[in-house]
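Peer 1: could you work out the structure for the sequence below:
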Amino acid sequence: MSDKKKQAALQIGKRIEMFVDDYLIDRMEKAYLKLTPPEKKEIVLRMEKPWEGPGSGIYSCVFKDKDTFKMYYRGTFDNSSDQSQGQSCCYVESTDGIHWERPELGIHQFDGSSANNIVMLGHIAHNFSPFIDQRPGCAPHEKYKAVAGYAPEGLFAFVSEDGLHFKPFREEPIIRKGAFDSHNLVFWDPNHNCYMCYSRYFASNQEPNIEAPRDSAIFLGVRAIQNCTSNDFENWTKPEPNVYDKGVPLEHFYTNATIPCPGAEHTYLSFPMRFMPERNKVTEHEKVGVSDNVFMSSRDGFKWNRPFLEAWIRPGLDFKNWTQRSLIPAWGILETSPEEFSMYINEHYYWGDSYIRRVTVPRHRFASVHGDYSGAVFTTKPIMVEGDSLFINFATSAPGSVRVGIIDETGWPAAYYSAEDCDVIYGDELDCKVSWRGDSDLTPFAGKVVRLKFELKDADIYALRFGS
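Peer 2: Sure thing, here's the model as predicted:
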């Protein structure tokens, strides 16, 4: 293979590459990309305190700080408007991501008592979104930062030393262009060595089939996601809309929950709540609209791939989830075990029994290349081999199987490493070492460009990596 073609080869090093898009894929025969819905688990937090009315439990943020999982979520005791003073940001913590406790913080008064878990009170708490600043050299008294905002003023910033007592970063907004009445997010991104902000704006309504009640916000356009960056958290670039492939439908994205994937941080994942303002399934409910959520990914945080237009989580049989603003994913992916990612959604929004539920995804299994029982094949683009073994994240049925063949630089199956030479793989493993005639050593291919040919029978390939 020529030097020019070698330069065109993908250089993935020893990264985990998930099959959430076609980045690695060259050809597929009867195989296809398949979205993996999460598994619903237990209810972890019921909105049952006096300061947690029916509008509570949304716009949540979760992350780990040392040995403690932390969650921030919206509380309401007066939800008459987005700028009502009867709103709060509440805090809970956990050691396992399942059992959460409300500490009595003693920071803010509610009904004459400070025995509550409120960290921010007033209209600015409507969508208060904290995060740990991972920027190298970040000052200890600004270890925690947060953003919150509303129209038309803009997005405001806050800092804290302990994640509980926040003060304004500055008096004026850090970003002014946008809608900001939803869940706005900021995090430090080591891929670009800057802060990334994802917030909401209103795109022009170009879809003639989108009809909505005469709501002033809706008639501004379609809710959509914008992004901007900053090197210092104070000076930000002009917000730009997320970019999608041609033909991707324009839908109301109410939130975004954008985050680099743990263990594969070069891939950005986003879980927007998708809103249908014109639908009214439960007519006795006081507010119209239905919602679910979707999944999309990006290699740079700006251009987004949406091969899956279906819902990531459907409302299901529970009629109380067929009303507006349920199923909003929290921002954050917790590694609650070596095999499991935990995420969180709200359910029963604006009913009397609203709550937050945990959902789980096996590690790096957000999507797969799937082949059914009749058999399927897919081949990767040219990849530079760095590492002495190939590992795959896969699952099959009992009669299902996976075989992997190596196509060398000549374009032919490598001797002793063809799919026919591959030891048959079956079962369900997150990190399985591939072998050929009992040998997994790939050092003969180190520094060379190969293609991988996968033969699937009732099987899914979720991710791969080269390693030792």
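Peer 1: going forward, measure contacts between C-alpha atoms and count neighbours the same way
Peer 2: Noted.
Peer 1: which residues in the stretch 201-350 of the chain form strands?
Peer 2: For the stretch 201-350 of the chain, applying DSSP state E, counting those that start in this stretch gives strands covering 222-230, 240-241, 243-244, 252-253, 259-261, 264-270, 273-276, 290-293, 296-298, 303-305, 334-337, 340-347.
Peer 1: make a markdown table from those and add distance to Glu52 to it.
Peer 2: Below are the strands of the stretch 201-350 of the chain laid out as a markdown table (distance: least, CA to CA, whole Å):
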| stretch | distance to Glu52 |
| --- | --- |
| strand 222-230 | 27 |
| strand 240-241 | 34 |
| strand 243-244 | 37 |
| strand 252-253 | 25 |
| strand 259-261 | 27 |
| strand 264-270 | 27 |
| strand 273-276 | 22 |
| strand 290-293 | 22 |
| strand 296-298 | 31 |
| strand 303-305 | 35 |
| strand 334-337 | 24 |
| strand 340-347 | 13 |
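Peer 1: turn the ones you listed into CSV, columns for mean neighbour count and distance to Gly154.
Peer 2: Formatted as CSV, the strands of the stretch 201-350 of the chain follow (neighbours: other CA atoms under 10 Å; distance: least, CA to CA, whole Å):
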stretch, mean neighbour count, distance to Gly154
strand 222-230, 22, 14
strand 240-241, 17, 15
strand 243-244, 15, 23
strand 252-253, 22, 19
strand 259-261, 21, 22
strand 264-270, 19, 23
strand 273-276, 24, 22
strand 290-293, 25, 26
strand 296-298, 22, 26
strand 303-305, 17, 24
strand 334-337, 18, 30
strand 340-347, 23, 26
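Peer 1: out of these, which gets nearest to Ser94?
Peer 2: Smallest distance to Ser94 across these (CA to CA): 10.6 Å, for strand 334-337.
Peer 1: mind listing residues that contact the closest one?
Peer 2: With contact meaning CA atoms under 8 Å, 6 or more residues apart in numbering, strand 334-337 is reached by 62-64, 69, 96-97, 262, 341-343.
Peer 1: ok, stretch 317-332 next?
Peer 2: Applying CA under 8 Å, 6+ apart, the external contacts of stretch 317-332 come out as 58-63, 185, 255, 257-259, 271-273, 275, 277, 280-282, 285, 287-293, 313, 315, 343-349, 351.
Peer 1: run this one through as well so I can compare:
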Amino acid sequence: MKITSLLCALGLASSLLASTPTVPDIGSRRELFVDRFLVETMKGVNLQLHHPHDEGEVLRFDQPWEGQFAGYCTVIHEGGKYHLYYRGKEGGADGSREVTCYATSDDGQKWVKPKLGLHEVGGSRDNNVILTDRGITHNFSPFLDTRPGVPAAERFKALGGIIGNNASTGGLHAYASEDGIHWKNLYNRPVVTKGAFDSQNVAFWSPLENCYVCVMRIFTKGTVSDKEWRPTGLRSMSRSTSQDFVNWSDPVPMKFLPAQEHHLYTSQTHPYFRAPHLYVATAARFLPKKAALTDEEAAGLKVEPPTTSRPKTSPTACCLPPATVRPTTRLSARDSSGRAPAFLSGSPAPAIQPERCPDRTGGDVGVCQSGLCPAYRPSAPL
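Peer 2: Okay, the predicted model is just below:
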């Protein structure tokens, strides 16, 4: 009887231990409540996204070479200084009349466009243009390379390039710079060739995976190449990795939980700056044929209605396609298997100043201490 009772007690204890959930060991690392990784149950509470509030205009895209379709901004904080990179585009097809522009700031609020004299644009070198390479400047996206032992001449790196039209570069080219202003093409050939690339494609050094990671634009169906451009399905993301920034793995489409339902125009994926084991994406959802403003609202803001074939915008607005909405959603990932949308509401939603983005908003790359992008500061920093 005693032996039977002891066996029953041991069996009950084993059953209880087996049913007890394993508590993740996070040590002393910072964790963000952007997913349910650390949450077993929730009752009477929910995850709440804090929205940024308007801190006032800090930078106006008002120069001829910036055009009406400036965008794809990247913010880098390095050595007490903020670097801002963005595309200037006067109009035309992808790869046409595009340049990469640069601005700098000491505090993330007061920005200066230095007259660098590097490239002649419109008959003058009196500008802040740092790159004019055809096709590359459509989506040139830099980052600060934090890999241990990286050469000083390659502290800043970038990818850029397109396929499928007469400005094709054959894929993404690798660039490097010592100061973030003077750039060189490292190999004079594309290093990533499998993808659609017709948007901003981002890269970074991952201390979590001990490799470079590139998150790029793909379509879930159809064919995209220099020979045939027939994309169908949804705009989505795939990822590729590299140990040396030149040899990249075959891209793997990202998985989403729940399954992806909308176009994802940009990913803006990067390791969170105070918790680099966590990748955060301020991705932009693309909703075709859904306008953020009525014709009357657009007229009141002195921008052309979003139903026009190519709406004009104020000098501070970004590139706007016809009749679309692009609210920003937050995605998070803890490994290479996929990502989950923690917050589906826009941030900002759809824009702090509608006259800047009458059709859509798009996230910028780079979460810095001063905010999510030059014009915004979060009301409750993470």
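Peer 1: tell me the one of the contacts of strand 334-337 of structure 1 nearest Phe466 of structure 1?
Peer 2: Among these, and counting by CA to CA, the member closest to Phe466 of structure 1 is Pro262, at 17.6 Å.
Peer 1: skipping its backbone neighbours, what lies nearest that closest one in space?
Peer 2: Setting aside the residues directly before and after it, Pro262 of structure 1 is nearest to Ile333 in space (CA to CA, 6 or more residues apart in numbering), at 7.3 Å.
Peer 1: tell me the counterpart of that neighbour in structure 2.
Peer 2: The alignment partner of Ile333 of structure 1 in structure 2, by TM-score structural alignment, is Val367.
Peer 1: among the strands of the stretch 201-350 of structure 1, which is nearest Ser389 of structure 1?
Peer 2: When these are ranked by proximity to Ser389 of structure 1 (CA to CA), strand 264-270 comes first, at 18.4 Å.
Peer 1: map Lys81 of structure 2 onto structure 1.
Peer 2: For Lys81 of structure 2, the residue aligned by TM-score structural alignment is Thr68.
Peer 1: check whether that match really touches Val92, as I assumed.
Peer 2: No: contact between Thr68 of structure 1 and Val92 fails when scored by CA atoms under 8 Å: they sit 10.2 Å apart.
Peer 1: between the two, which one's more packed in?
Peer 2: Just comparing Thr68 of structure 1 and Val92: by other CA atoms under 10 Å the higher neighbour count belongs to Val92, 19 against 13.
Peer 1: average distance between the strand or helix carrying the more buried one and structure 2?
Peer 2: In the assignment (DSSP states H and E), Val92 of structure 1 maps to strand 87-94. Here strand 87-94 of structure 1, set against structure 2 after superposition, deviates by a mean of 0.5 Å using mean CA distance after the TM-score superposition for structure 1.
Peer 1: which residues are in contact with that strand?
Peer 2: By CA under 8 Å, 6+ apart, strand 87-94 of structure 1 touches 51, 68-79, 100-103, 117-128.
Peer 1: next helix or strand past that strand?
Peer 2: Per DSSP H and E, the first helix or strand lying C-terminal to strand 87-94 of structure 1 is strand 100-101.
Peer 1: whereabouts in structure 2 does that following strand align?
Peer 2: The aligned range for strand 100-101 of structure 1 is 111-112, by TM-score structural alignment.
Peer 1: spatially central, which residue of structure 2 would that be?
Peer 2: Taking CA atoms, centre = their mean as the criterion, Gln268 is the residue nearest the geometric centre of structure 2, at 1.2 Å.
Peer 1: wait, that residue touches Thr282, no?
Peer 2: Yes: using CA under 8 Å, Gln268 of structure 2 is in contact with Thr282, at 5.5 Å.
Peer 1: which SSE is Lys4 of structure 1 in?
Peer 2: helix 3-8.
Peer 1: ranges for the strands of the stretch 351-468 of structure 1?
Peer 2: 355-362, 367-371, 376-380, 383-384, 389-407, 428-433, 449-467.
Peer 1: export these as a markdown table, with columns for mean neighbour count.
Peer 2: Converted to a markdown table, the strands of the stretch 351-468 of structure 1 look like this (neighbours: other CA atoms under 10 Å):
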| stretch | mean neighbour count |
| --- | --- |
| strand 355-362 | 21 |
| strand 367-371 | 25 |
| strand 376-380 | 21 |
| strand 383-384 | 21 |
| strand 389-407 | 21 |
| strand 428-433 | 17 |
| strand 449-467 | 24 |
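Peer 1: and of those strands, who's closest to Leu309 of structure 1?
Peer 2: Between those, strand 367-371 lies closest to Leu309 of structure 1; by CA to CA that is 12.8 Å.
Peer 1: quick one: the residues in structure 2 that the closest one pairs up with.
Peer 2: Going by TM-score structural alignment: strand 367-371 of structure 1 matches no residues.
Peer 1: that strand: how far from the chain's middle?
Peer 2: Relative to the chain's own centre, strand 367-371 of structure 1 is displaced by 19 Å; criterion: CA atoms, centre = their mean, to the nearest Å.
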